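# please work out how this folds:
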Amino acid sequence: MPVTPFAALHHADAPLLLPNAWDHASALALAREGFPAIGTTSLAVAAAAGLPDGTAATRDETLRLALLLGSEPFLLSVDAEDGFSQDPDEVGEFARRLAAVGAVGVNLEDALGPADRHAAKIAAVKRAAPGLFVNARTDTYWSGADEREDDTWHETLSRLDTYRQAGADGVFVPALTDPRRIADLVARLDVPLNILYSPAGPTVPHLADLGVRRVSLGSLLYRRALGAALEAVTDIRDGRTPGGRTPTYGDVQALAETDPLG
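Next up, the predicted model:
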């Protein structure tokens, strides 16, 4: 099968820095900054709808956002939690619908459920939407912090091998920040490794040197936006002038134009 433009971004000279949006305005604003691909973030989509993240509660909201963004002139990858179902065929059908509205990638997390079940979901997605780039996420480091590190490492290797064999196009290990472990993982993999950027972890140039091919921002931008709003309102309340970058009313209105890159 030919390499898609989105897959090709994982094999460029620099890692794909994938910022994560939560609505039309945030996605279009990021596209205007020159990012060729935009991801979504399940936490922000859930929070904006008043729903919990990671509980399969935002299937409809996720599909609506994909419908809104899939026709825009940037490459869209959708955070679909665990596929919003434990039935691989239902996950495959959801992925088919994402691809039909223009998404080119999907992020699927295992939530530390059975590896064989997650592998079945990956395989179902590749059958239903062969051109969709499947980024298979394991939560061994994200949710397994209380385990012995060696056990976590070996469980990570086992799961990633299973997901790759099921057809994953890339793999994602959020909360892994140890440069030695990242480099070791890159050396073992034959697919692109995605790492979640952490302000306390390696910089993007350092991750590039380690061989990471994709760096996601997850919910960081959304949480920073909330933090900036809180800082601004407390500054105003306390008689200070808010600092930082503030788009004008016209800037935000312009994001509704059909071509964010024009």
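
# from here on, just use CA atoms for contacts and neighbour counts.
Will do.

# now do the helices in the stretch 1-150 of the chain.
Under the criterion DSSP state H, counting those that start in this stretch, helices of the stretch 1-150 of the chain are mapped to 5-8, 24-32, 42-48, 59-69, 88-100, 115-128, 140-143, 149-165.

# how about JSON lines for these, with mean neighbour count and distance to residue 17 added?
Formatted as JSON lines, the helices of the stretch 1-150 of the chain follow (neighbours: other Cα atoms under 10 Å; distance: least, Cα to Cα, whole Å):
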{"stretch": "helix 5-8", "mean neighbour count": "16", "distance to residue 17": "12"}
{"stretch": "helix 24-32", "mean neighbour count": "20", "distance to residue 17": "12"}
{"stretch": "helix 42-48", "mean neighbour count": "20", "distance to residue 17": "18"}
{"stretch": "helix 59-69", "mean neighbour count": "18", "distance to residue 17": "19"}
{"stretch": "helix 88-100", "mean neighbour count": "21", "distance to residue 17": "22"}
{"stretch": "helix 115-128", "mean neighbour count": "22", "distance to residue 17": "23"}
{"stretch": "helix 140-143", "mean neighbour count": "18", "distance to residue 17": "20"}
{"stretch": "helix 149-165", "mean neighbour count": "17", "distance to residue 17": "21"}
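
# one more, so I can put them side by side:
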Amino acid sequence: MSSTNQAVNADRFAEFCALHRAGAPLVLPNAWDHASAAALVERGFAAIGTTSLGVAIAAGKPDGVGGTREETVRLGIGIARLPVPVSVDIEGGFAERPEEVAALGAELVRAGVAGVNLEDGRADGSLTDAGRQVAVIAALKEAAPTLFVNARTDTYWVGGPSASLDETVRRIRAYRAAGADGVFVPGVGDEAAIETLVGATDAPLNILYSPTGPPRTRLAELGVRRISTGSLLFRVAVRSAVDLAWAIACDEEAGAAGAPTYAQAQAMSEAYRAD
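Next up is the predicted model:
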């Protein structure tokens, strides 16, 4: 990486870190392709993430089984040219060996990516051994120190409502000690548990937005510093597109008001075209 690219990435990393503020959590929308990412930037979002489910399903592949490395890297490198920090969901790292995950992180940094989301959930519904995950995080931060590593633990998705809060705390503390810049606990909605997690580590806590969970203002009061939309935007977009097509087919009122024109959609690519 050239000294110029290093400086640019360090600036993006610092900018992204600064967006994780107490009392004003970063709302991170998750895109699944260039168009959705560019449209979110145009709307005014300060940073963009990617959704592994959206990337996988758009490619006709299942999520969470490590089969979308190529698509994920291609998207991450492509949208890194957007004028905001970009965080890429790399599932479990698309590799078993820590050094291979670290090499992926270094590749994304060279492209200008500001952060990654790294999960400890496995395809079989179990959790990765915490010690192994610690080794991956440490290797990733050593290879890419200017990459914001958001360490996700799937304790609540694996254990459901009966998930062990103690185990969650143990894992996020271990991941932080290994060098993680932030910690992510999707599936937790209990306010007392969220408050405990916020106080368990000095790393910014990331919560997955849920329409049935606490709203943004309440999460801010609890100390959450990042709120991700996950695959929600992708799923709603698919539903909305199908509903519109069905309305047209059934001679019903088609609610297409506000959709970008052809020229506006084309401009999204032109505005962020690589030099």
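
# what lines up with residue 182 of the second structure in the first structure?
Counting by TM-score structural alignment, residue 182 of the second structure corresponds to residue 170 in the first structure.

# and the residue most central in space within the second structure, what does it touch?
Taking Cα atoms, centre = their mean as the criterion, residue 49 is the residue nearest the geometric centre of the second structure, at 4.3 Å. By Cα atoms under 8 Å, 6 or more residues apart in numbering, the contact list for residue 49 of the second structure reads 28, 29, 30, 31, 86, 87, 88, 89.

# again, but for residue 33 of the second structure
Applying Cα under 8 Å, 6+ apart, the residues near residue 33 of the second structure are 55, 75.

# what distance do you get for the counterpart of it in the first structure to residue 9 of the first structure?
By TM-score structural alignment, residue 33 of the second structure lines up with residue 23 in the first structure. Noted for residue 23 of the first structure: a distance of 23 Å to residue 9 of the first structure, by Cα to Cα, to the nearest Å.

# for residue 195 of the first structure, same thing?
Separation of residue 195 of the first structure from residue 9 of the first structure (Cα to Cα): 15 Å.

# so these two - more neighbours on which side?
Taking other Cα atoms under 10 Å, residue 195 of the first structure and residue 9 do not tie; residue 195 has more neighbours (25 against 18).

# my read: that one touches residue 173, true?
Yes. Judged on Cα atoms under 8 Å, residue 195 of the first structure makes contact with residue 173 at a distance of 5.8 Å.

# residue in the second structure matching residue 225 of the first structure?
Checking TM-score structural alignment: residue 225 of the first structure goes with residue 237.

# around its match, how many other residues sit close by?
12.

# hmm, back to that, which of the contacts of residue 49 of the second structure are retained in the first structure?
Retained in the first structure: 28, 29, 30, 31, 86, 87, 88, 89, out of those (criterion both residues aligned by TM-score structural alignment, their matches' Cα atoms under 8 Å).

# what is the aligned counterpart of the fifth one in the first structure?
Residue pairing (TM-score structural alignment): residue 86 of the second structure is matched to residue 76 of the first structure.

# surely that match is in contact with residue 31?
No. Assessed by Cα under 8 Å, residue 76 of the first structure is found out of contact with residue 31, at 10.6 Å.
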